[in-house]
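S.K.: Compute the structure for the input listed below.
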Amino acid sequence: MDLQQQFEAAVAESKKLTKRPDNNTLLKLYSLYKQATDGDVNIDPPSNPFDIVGKAKYNAWVALKGKSKEAAMQEYLDVFNTLEK
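M.R.: Reported below is the predicted structural model:
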């Protein structure tokens, strides 16, 4: 299975986890997923000052600027494989 297929399988499996990962892990998975699928951040930051979750997601994604899609996929797999299934 190539990297793209492994990544897609892990994304599908992540939706079936029996134990919810902690918020930091979820944020890491989110930002790695966005970097792997969309590349560098391509949206404006949330304008609502009370959108704490949206800002955290945006900032986590921005922090990955310049990381290749392949590197983001591999890192997503590395994090996913540490999760309790």
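S.K.: drop to CA atoms for contacts and neighbour counts, all remaining ones
M.R.: OK.
S.K.: what's the neighbour count on residue 84?
M.R.: 10 (other Cα atoms under 10 Å).
S.K.: can you map out the helices along the protein?
M.R.: 3-14, 23-38, 52-62, 69-80 (DSSP state H).
S.K.: wait, which of these is closest to residue 44?
M.R.: helix 52-62 (8.6 Å; Cα to Cα).
S.K.: I have a second one here; can you model it like the first so I can compare?
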Amino acid sequence: MADLKAAFEQAVTESKQLPEKPDNMTLLKIYALYKQATQGDVEGKRPGFTDMVGRAKFDAWAELKGTGSDDAMQQYIDLIESLK
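M.R.: The predicted structure follows:
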């Protein structure tokens, strides 16, 4: 568990230093996996249609509902590794 947490934190650091900015869908996936790994399932109301960015983030995170924290961390690590 400690190794996974350390690898996750390293991947978070590396995500800010990627050679090029990922496309929007990939950025949403990164965001959603991070939130799922650190906070669990999404809560609260879905943002209204005037908040397009907030709504997209909420939807991406909601798609991961039920994914365990460790699994989300591993998926995050794998995604960041694939973007290097």
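S.K.: Got a TM-score for the pair?
M.R.: Superposed pair, TM-score by TM-score structural alignment, normalised by the length of structure 2: 0.91. Supporting alignment: 83 aligned residues with a Cα RMSD of 1.2 Å.
S.K.: related to what we said a few turns ago, just so I know, which of the helices of structure 1 lies nearest residue 45 of structure 1?
M.R.: Once those are compared by Cα to Cα, helix 52-62 is nearest, at 6.3 Å.
S.K.: The closest one vs helix 23-38, what angle?
M.R.: Interaxial angle of helix 52-62 of structure 1 relative to helix 23-38 (axes from the mean of the first three to the mean of the last three Cα atoms, to 10 degrees): 50 degrees.
S.K.: Helix 52-62 of structure 1 packs against which elements?
M.R.: Here helix 52-62 of structure 1 touches helix 23-38, going by 3 or more Cα pairs under 8 Å, 6 or more residues apart in numbering; DSSP states H and E.
S.K.: buried sites along the helix it packs on?
M.R.: 27-36 (16 or more other Cα atoms under 10 Å).
S.K.: Considering those residues, which is situated nearest to residue 61 of structure 1?
M.R.: For those, the nearest to residue 61 of structure 1 is residue 31 (4.5 Å; Cα to Cα).
S.K.: ok now do the closest one, which residues does it touch?
M.R.: Counting by Cα atoms under 8 Å, 6 or more residues apart in numbering, residue 31 of structure 1 makes contact with 57-58, 60-61, 64.
S.K.: relative to its centroid, which residue of structure 1 is most remote?
M.R.: Centroid-distance maximum for structure 1: residue 49 at 22.8 Å, with Cα atoms, centre = their mean.
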